[in-house]
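In: Quick check, what structure comes out for this input:
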Amino acid sequence: MTGDDVAAVLARLPELVNGCGPLVNRGRFFSGEFLVEADAVPVHVKVHEGRIAAVEKGPFRMRAWRFAVRAEAQAWGRFWETTPEPGYHDVIAMCRLGVARLEGDLQPLMANLRYVKEVLEAPRGKVGG
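Out: Sure, this is the predicted structure:
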């Protein structure tokens, strides 16, 4: 998997998330922008009241975001497996394993952690439990 492959997977977030009522409801108090990066390919995700408003692939000149989740494309591929192995099953676990890192203002991430984690897990096909 490459950074462009990760961007293509993330481009599907609006259809995966916005069509899932329970997940949108869970994120109804979250509006903001965050960055997901794979192999130096940035993807900007804009959320408005739990709905994915936009997903754009960079590079960007000066795009604002509150927090970022960065990992190698190979790690994202392992994360999105139907049943990921331990350490790749969760964004926080990937950070503990040392294959991902969180940056920026982590308060909005932590305040909406379950929502953000489920948004990033949506490409697995198990959304909104």
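
In: CA only for contacts and neighbour counts going forward, please
Out: OK.

In: ends of stretch 58-66, how far apart?
Out: Terminal residues of stretch 58-66 lie 16 Å apart, using CA to CA, to the nearest Å.

In: Report the buried residues of it.
Out: Neighbour counts over stretch 58-66 (16 or more other CA atoms under 10 Å) mark no residue as buried.

In: Now do that stretch: distance to the chain's middle.
Out: Offset of stretch 58-66 from its chain centre (CA atoms, centre = their mean, to the nearest Å): 15 Å.

In: Around the nearest residue to Gly50 once chain neighbours are set aside, count how many other residues there are.
Out: Leaving aside its sequence neighbours, Gly50 sits nearest to Gly27 (CA to CA, 6 or more residues apart in numbering; 4.0 Å). Counted with other CA atoms under 10 Å, the neighbours of Gly27 add up to 22.

In: please give me the structure for this one as well, since I'd like to look at both together:
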Amino acid sequence: MIEQLKERVNADAGLVRRGRFLSTNFLLEVGSTQWLINIVEGQVSSVTRGPFVMPSWSFALRAPQQEWARFWQADPQPGSHDLMALIKRRVLKAEGNLQIFMANLRYFKESLAKLRVGVAA
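Out: Okay, here's the model as predicted:
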């Protein structure tokens, strides 16, 4: 499912425009599975599944698989509907250079919400 992130984000011209000043690598950890996501000027250029020996990333978002499954439901429950709600509930850990994450929070929220069940590209 995470493999679809590139296609779904890049198909949304408004989202790509919102991230046009964003170029970064970040790590998305779903349970024990790691994904390196490379963004160049708002477009997802690659999504690579780990394991990695020494991954290079600016920040990481880590949560148990069941929490991501709740977030990616078609209509998630309160507390599982938003990245900041997951952080507030202490089930999502954000680490690294959080300035990049926070400065582009809406971009990351909308990008990861593209993986929700039933969300079209």
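
In: hmm, back to that, my guess is the residue nearest to Gly50 of the first structure meets Ile52, correct?
Out: No: in this structure Gly27 of the first structure lies outside contact range of Ile52 using CA atoms under 8 Å: 10.0 Å.

In: how about the strands of the first structure, start to end?
Out: 32-38, 41-48, 51-57, 67-71, 100-104 (DSSP state E).

In: I'd like these written out as TSV, with mean neighbour count added.
Out: Shown next, in TSV, are the strands of the first structure (neighbours: other CA atoms under 10 Å):
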stretch	mean neighbour count
strand 32-38	22
strand 41-48	21
strand 51-57	19
strand 67-71	21
strand 100-104	16
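
In: for these, which one sits closest to Pro22 of the first structure?
Out: Ranking the strands of the first structure by proximity to Pro22 of the first structure (CA to CA) places strand 51-57 first, at 11.2 Å.

In: quick one: the closest one aligns where in the second structure?
Out: Using TM-score structural alignment, strand 51-57 of the first structure lines up with residues 43-49 of the second structure.

In: after superposition, how close is the matching stretch to the first structure?
Out: On superposition with the first structure, the mean distance recorded for stretch 43-49 of the second structure (mean CA distance after the TM-score superposition for the first structure) is 0.3 Å.

In: Show me the contact partners of that stretch.
Out: For stretch 43-49 of the second structure, the surrounding residues in contact (CA atoms under 8 Å, 6 or more residues apart in numbering) are 2-3, 5-6, 9-10, 16, 19-20, 33-39.
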